[in-house]
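Participant: predicted model follows, preceded by the sequence.
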Amino acid sequence: MSDVWPVVHAERRALIVFLESLDDDQWDVPSLCDGWSVHDVVAHLIDSAKATRLNFIAGMARAGFDFDRQNALGVTRERGATPRETLSGLRAVAGRTSTPPASPDTRLVEAIVHGEDIRRPLGTSGDYPLGAVERALRYQVRTPVSFGGGKQLVAGLTLKADDAEVSIGGGPSVTGPLLSLLLAASGRGTALGDLAGPGARELADRLGSDS
């Protein structure tokens, strides 16, 4: 997969279709992101899609170089007065190809992980290309937790997919669906029920201490 954008754009469109089916109460459901509702995550996706190298750095400076604060400010800025207004904002940015000063693989992480942050609390899950999920996972295991990754969470463990030919790392194994491995490596404890192996308890302990 040499170009992330076709997948990212397809996933944004698929999420828009899903969001169109929700009522206003469902937009208020807590997402998998601590402290954020489904509505908040959609606002974050708009802010993230608008990110460029220049405005990301400027935004970090305004937030005192606090990554979490920058994200919170972005949610406040992009969240509309109603779900329909916010959904309109997501439609407007669905085809963008801008990125912050980071790998384009961050766009896959945003589309897939936040897609699940929204869908799973509402009782469903997305259907993502395995190649895109693998690429997002490989990015997350290299990225520090402080920047939204899972490097410290999975250090010294082997992540082994049972639905794809993917094995990453070294040490006690954690086995399960590739998507669940990505979610766990992104700090989502809800995925732990899908995982097994001698390293699964250690990963659960790390997630518990970081949640």
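Facilitator: The structure has been received and is ready for your questions. Keep in mind that what you see is a predicted model, and the values were worked out from it rather than measured. Numbering: from 1, shown residues only.
Participant: C-alpha only now, for contacts and for neighbours.
Facilitator: Fine.
Participant: and Gly170, what is it in contact with?
Facilitator: Gly156, Leu157, Thr158 (CA atoms under 8 Å, 6 or more residues apart in numbering).
Participant: this is the comparison structure:
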Amino acid sequence: MRSEKANVWPVVHAERARLVDDLERVPVDAWTTPSLCPGWDVHDVVAHLIDSATTSRLGFVRRMIAARFDFDKDNESGIRRCRRADPTDTLAALRAVIDLTSTPPAAPATRLVEAFVHGEDIRRPLRIRADHPPAAVARALAYQASTSVRMGGGRERVDGLRLVASDTDVTLGSGVAVSGRAIDLLLAVSGRPVSATAVDGPGASLLRAGQNI
């Protein structure tokens, strides 16, 4: 487990740093742009990333008790706590947590999922392109494909599908094939909308339809 974490954190820290760099070039009024995460704008997602980066295992347990184990309620509380009135201050707060290794009690791969998916939740509506390390994205994809939707994954969305990451040698599952870059497959499996050209193959329409689960 220790070596697994050691492989995860450098990637997460690099993703946070790249997101900060990207957001430094975004005008303040663009922070109200709706993100790919339903109900959250860009500013909300950044605040959520700060909240997650500063949440320890014990702190998470205490928060869940306070929220009566309502994940959505806890997330909203975290956003309110970490979102500053001025987006530049929120960005400064994100910059300050780049190198933290605090984490809720979850598998190390969830830190990759969060970094990649929430990073694209922000970037895509703002039309910012980013290149992510395919092998690390594929690892996040494997985790999401094996985790139930109820627990934040996308296993039900890929039932009966074979995912083929075109930028790696990773193939997951069995059934009707659907191919695409690992990052696009990860977003689709995580319930995010992807364009019709982002995924291909006989299972593409099934995967895109499953985003509503």
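Facilitator: Great, that's in hand. Because the structure is a prediction, the values reported are computed rather than measured.
Participant: before we move on, back to that, next step: the contacts of Gly170 of structure 1 restricted to strands.
Facilitator: Residues of these located in strands (DSSP state E): Thr158.
Participant: closest to Leu108 of structure 1 out of the contacts of Gly170 of structure 1?
Facilitator: Of all the contacts of Gly170 of structure 1, Leu108 of structure 1 sits closest to Thr158, with 21.8 Å by CA to CA.
Participant: wait, that closest one sits on Ser167?
Facilitator: Yes - counting by CA atoms under 8 Å, Thr158 of structure 1 sits close enough to Ser167 to count as a contact (6.7 Å).
Participant: give me the more crowded residue out of these two.
Facilitator: Thr158 (20 against 17; other CA atoms under 10 Å).
Participant: if I look at the alignment partner in structure 2 of Asp162 of structure 1, how far off is Lys73 of structure 2?
Facilitator: Here Asp162 of structure 1 is matched to Ser166 in structure 2, going by TM-score structural alignment. Going from Ser166 of structure 2 to Lys73 of structure 2 by CA to CA, to the nearest Å gives 37 Å.
Participant: give me the neighbour count for the aligned residue in structure 2 for Thr99 of structure 1.
Facilitator: Here Thr99 of structure 1 is matched to Thr103 in structure 2, going by TM-score structural alignment. Using other CA under 10 Å, Thr103 of structure 2 is surrounded by 19 other residues.
Participant: now do the one 10 residues further on
Facilitator: For Val113 of structure 2, the neighbour count with other CA under 10 Å is 26.
Participant: so what's the counterpart of it in structure 1 closest to, chain neighbours aside?
Facilitator: Alignment note: Val113 of structure 2 maps to Val109 in structure 1; criterion TM-score structural alignment. Distances taken as CA to CA, 6 or more residues apart in numbering put Ala136 closest to Val109 of structure 1, at 5.2 Å, once the chain neighbours are dropped.
Participant: report the contact partners of the one you found.
Facilitator: Asp105, Thr106, Leu108, Val109, Leu182.
Participant: top of those residues by neighbour count?
Facilitator: That'd be Leu182 among these, by other CA under 10 Å, with 28 neighbours.
Participant: and that residue, what does it touch?
Facilitator: Val113, Val133, Glu134, Ala136, Leu137, Gln140.
Participant: what segments of structure 2 are strands?
Facilitator: Going by DSSP E, structure 2 shows strands at 161-165, 171-173, 176-180, 199-200.
Participant: deepest-packed of the ones you listed, please.
Facilitator: Neighbour counts (mean count of other CA atoms under 10 Å) averaged over each of the strands of structure 2 peak at strand 161-165, with a mean of 23.
Participant: who touches that strand?
Facilitator: Applying CA under 8 Å, 6+ apart, the contact partners of strand 161-165 of structure 2 are 138, 170-182, 185, 203, 207.
Participant: how near is the nearest residue to Gly169 of structure 1 once chain neighbours are set aside to Ile168 of structure 1?
Facilitator: In space, and not counting its chain neighbours, Gly169 of structure 1 is closest to Thr158: 4.4 Å by CA to CA, 6+ apart. As judged by CA to CA, Thr158 of structure 1 and Ile168 of structure 1 stand 6 Å apart.
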